[in-house]
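Visitor: coords please:
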Amino acid sequence: MAGEPTKPPSGQDTRPATSPDARKSGSVPDARTSTSDDIAAFVAQARAMSPHRAGAPGRLVFALDATMSRQPTWDMACALQADMFRETAALGSLDIRLVYYRGFNECRATGWISDSAQLARLMSKIDCRGGDTQIGRVLAETRREAVASGVRALVFVGDAMEERIDALCATAGELGLLKVPAFMFQEGEDATAEKAFREIARLTGGAWCRFDPGAAAQLRELLRAAAAYAAGGRDALLQLAKTTSGAARLIGQMK
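Guide: A predicted model of the protein is given here:
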């Protein structure tokens, strides 16, 4: 697979982060531990804000583990991502922000993308590289974006967790206050990952689902269901659950 371009595709500059260097590179800032004052201010802000603007496109953060073992699933996600846009055609528009981590301390995010062909072109230029998981940065980036511009849901696809679960849960709890459910889709049967993914899903009001390695049909249904929720909310997911098992698996867990 071709290496990542040195510049983002035309019309899809990576989103600004918190530092000038990060703005240039599109990298996601490191997650940090919130102080008691941070948490108090965050709770006040979460209670005061409306999580989703009326008439605005549904916004979905699509996060992928792009470490070396994930190459087959990355390729599969490239092929399936258009189904997320197609699922929402009758519900309204959908914007997707791709976040991925790989290699040594590399975690990047795109801008908001509303076209499946653009997202496919971007994903095709990214190759997987060895490295540790950075789920904390994914959660923190989703939290920042939820506060800045509103996010309906987070989808995460991965097979491992190598971080402090308590730190992940703290950020997940903040996403729960913002009413941003995390749909944690686990490939394989790693017990440590399952424990963490289940807890993140619970704290955010989302759902955890396992899919078999290489099972494109299973992952397709899960991605379609998450996209339906992002575009149309709980009612859209309930409607889809009448005909697809993926949506039923999600709605059965959500608060």
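
Visitor: can we go C-alpha only for contacts and neighbour counts from here?
Guide: Will do.

Visitor: can you show me the helices along the stretch 1-150 of the chain?
Guide: Along the stretch 1-150 of the chain, the stretches classed as helices by DSSP state H, counting those that start in this stretch are 20-25, 36-48, 71-87, 116-124, 135-149.

Visitor: the protein: strands as residue ranges?
Guide: Taking DSSP state E as the test, the strands found in the chain are 58-65, 94-102, 106-109, 153-158, 182-187, 207-211.

Visitor: list the contacts for the residue lying closest to residue 186 once chain neighbours are set aside?
Guide: Distances taken as CA to CA, 6 or more residues apart in numbering place residue 210 nearest to residue 186, at 4.6 Å, with adjacent residues excluded. Neighbouring residues of residue 210 by CA atoms under 8 Å, 6 or more residues apart in numbering: 185, 186, 187, 188, 189.

Visitor: try it again at 7 Å.
Guide: Contact analysis of residue 210 by CA atoms under 7 Å, 6 or more residues apart in numbering lists 185, 186, 187, 188.

Visitor: how far away is the first one from residue 98?
Guide: Yep, that's residue 185 we're talking about. Distance, residue 185 to residue 98, by CA to CA, to the nearest Å: 15 Å.

Visitor: also residue 63?
Guide: 6 Å.

Visitor: check residue 39 too.
Guide: Counting by CA to CA, the gap from residue 39 to residue 98 is 27 Å.

Visitor: who has more neighbours, the two?
Guide: A count of neighbours by other CA atoms under 10 Å puts residue 98 above the other of residue 39 and residue 98, at 21 against 14.

Visitor: the more buried one reaches residue 61, doesn't it?
Guide: Yes - taking CA atoms under 7 Å as the definition, residue 98 is a contact partner of residue 61 at 6.1 Å.

Visitor: I have a second one here; can you model it like the first so I can compare?
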Amino acid sequence: MAAFLTKSRILARPNESADGRLLFAMDATMSRQPTWDMAVTLQAGMFTAIPKDAALQVQLLYFRGLGECRASKWVIDAEALARLMGKIACQGGNTQIGKVFSHARSEHQKRRINAMVYVGDAIEENVDALAAQAGELGLLGLPLFLFQEGHDRNVEAAFREFARLTKGAYARFDSSAPQHLAELLKAVAAFASGGQKNLRLQSSAAARGLLAQIEKK
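Guide: Okay, the predicted model is just below:
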């Protein structure tokens, strides 16, 4: 898997530096397999949500098992991202959100990331420590969009706080209603490719909900 991720590279283009960049992070522990499989199908919509004159680079980041946390190279099309995701099977283990935040900071300092999506259903780490990391990302100008599966109130409270600290947004979705997650991913892709202006072009209720949160901050 490591070799496969290393070989996945973006295609060079003259205006590459102007592309929007989206970090797509997912919990890939065992309970997440149904949602992971759903996301493999839905991720293509992220690329269709951006204007024709824009481009979007996406990096996949996931954690699973006993301390495994990996990131792909940046890719620019749905097929490349689907190939990456299709090679990954979820494995049992604890959450590693701290590693996700650390990676996001490192990548953002190399070159600006316009937005980060995190999809998960649990937190098994110290929430205060994660909040401190989120606050650092907020100071660096990296908004987090946290999408929760399930109804754990403690997870919701933490995700909402991470979103607040980074001037991002929070949403809950149900894996039995994939269209809502699809709309959320499209909305963030639009935001990553052109900020609030592009997000306003999205007509879905999910996009309006995210925009309303961002505008309040």
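
Visitor: what TM-score do we get after superposing?
Guide: Superposed pair, TM-score by TM-score structural alignment, normalised by the length of structure 2: 0.92. Supporting alignment: 211 aligned residues with a CA RMSD of 1.8 Å.

Visitor: can you give me the stretch of structure 1 that the longest helix along structure 2 aligns onto?
Guide: Of all segments of type helix in structure 2, defined using DSSP state H, the longest is helix 178-200. Helix 178-200 of structure 2 lines up with residues 216-238 of structure 1 when matched by TM-score structural alignment.

Visitor: could you tell me which residues within that stretch count as buried?
Guide: For stretch 216-238 of structure 1, burial by neighbour count (16 or more other CA atoms under 10 Å) applies to 216, 218-233, 236-238.

Visitor: isn't residue 198 of structure 1 up against residue 209?
Guide: No - look at residue 198 of structure 1 against residue 209 with CA under 7 Å: they stay out of range, at 8.5 Å.

Visitor: make CSV out of the strands of structure 1 and add distance to residue 174 of structure 1.
Guide: Output for these, formatted as CSV (distance: least, CA to CA, whole Å):
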stretch, distance to residue 174 of structure 1
strand 58-65, 16
strand 94-102, 19
strand 106-109, 20
strand 153-158, 13
strand 182-187, 11
strand 207-211, 16
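
Visitor: out of those strands, nearest to residue 8 of structure 1?
Guide: Distance to residue 8 of structure 1, taken as CA to CA, is lowest for strand 106-109 among these, at 10.6 Å.

Visitor: against structure 2, where does that closest one fall?
Guide: So strand 106-109 of structure 1 sits over residues 68-71 in structure 2, by TM-score structural alignment.

Visitor: repeat that for stretch 195-203 of structure 1.
Guide: Taking TM-score structural alignment, stretch 195-203 of structure 1 hits residues 157-165 over in structure 2.

Visitor: neighbouring contacts of that stretch?
Guide: By CA under 7 Å, 6+ apart, stretch 157-165 of structure 2 touches 127, 131, 134, 135, 138, 144, 145, 146, 169, 170.

Visitor: and which of the residues you listed is nearest residue 110 of structure 2?
Guide: Checking these one by one against residue 110 of structure 2 (CA to CA), the nearest turns out to be residue 138, at 16.0 Å.

Visitor: and the counterpart of the closest one in structure 1, what does it touch?
Guide: In structure 1, the residue paired with residue 138 of structure 2 is residue 176, using TM-score structural alignment. Counting by CA under 7 Å, 6+ apart, residue 176 of structure 1 touches 203, 204, 205.

Visitor: distance of residue 176 of structure 1 from residue 92 of structure 1?
Guide: 24 Å.

Visitor: what's the answer for residue 134 of structure 1, then?
Guide: Following CA to CA, the distance that separates residue 134 of structure 1 from residue 92 of structure 1 is 32 Å.

Visitor: what's the local residue count around the nearest residue to residue 102 of structure 2 once chain neighbours are set aside?
Guide: Counting by CA to CA, 6+ apart, the nearest residue to residue 102 of structure 2 once its immediate chain neighbours are dropped is residue 133, at 7.5 Å. Counted with other CA under 10 Å, the neighbours of residue 133 of structure 2 add up to 21.

Visitor: excluding residues flanking it in the chain, which one is nearest residue 73 of structure 1?
Guide: In space, and not counting its chain neighbours, residue 73 of structure 1 is closest to residue 214: 6.7 Å by CA to CA, 6+ apart.

Visitor: what's the spacing between that neighbour and residue 71 of structure 1?
Guide: As judged by CA to CA, residue 214 of structure 1 and residue 71 of structure 1 stand 11 Å apart.

Visitor: more neighbours, those two?
Guide: More neighbours surround residue 71 than the other of residue 214 of structure 1 and residue 71, with 17 against 13 (other CA under 10 Å).

Visitor: is it true that residue 237 of structure 1 touches residue 231?
Guide: No - assessed by CA under 7 Å, residue 237 of structure 1 is found out of contact with residue 231, at 9.5 Å.

Visitor: tell me the contacts of the residue positioned nearest the centre of structure 2?
Guide: For structure 2, the residue nearest the mean C-alpha position is residue 117 (2.0 Å; CA atoms, centre = their mean). Contacts for residue 117 of structure 2 (CA under 7 Å, 6+ apart) come out as 23, 24, 25, 144, 145, 146.

Visitor: residues in contact with the fifth one?
Guide: For residue 145 of structure 2, the contacting residues are 116, 117, 118, 163, 168, 169, 170, by CA under 7 Å, 6+ apart.

Visitor: switch to 10 Å and redo it
Guide: 24, 115-119, 159-160, 162-164, 166-171, 184-185, 188, 210 (CA atoms under 10 Å, 6 or more residues apart in numbering).

Visitor: what's the separation between whatever residue of structure 1 lines up with residue 38 of structure 2 and residue 157 of structure 1?
Guide: The alignment partner of residue 38 of structure 2 in structure 1, by TM-score structural alignment, is residue 76. Distance, residue 76 of structure 1 to residue 157 of structure 1, by CA to CA: 11 Å.

Visitor: looking at the two now, which is surrounded by more residues?
Guide: Neighbour totals were compared for residue 76 of structure 1 and residue 157, and residue 157 leads with 25 against 16 (other CA under 10 Å).

Visitor: which position in structure 2 aligns with the more buried one?
Guide: So, by TM-score structural alignment, residue 157 of structure 1 is matched to residue 119.
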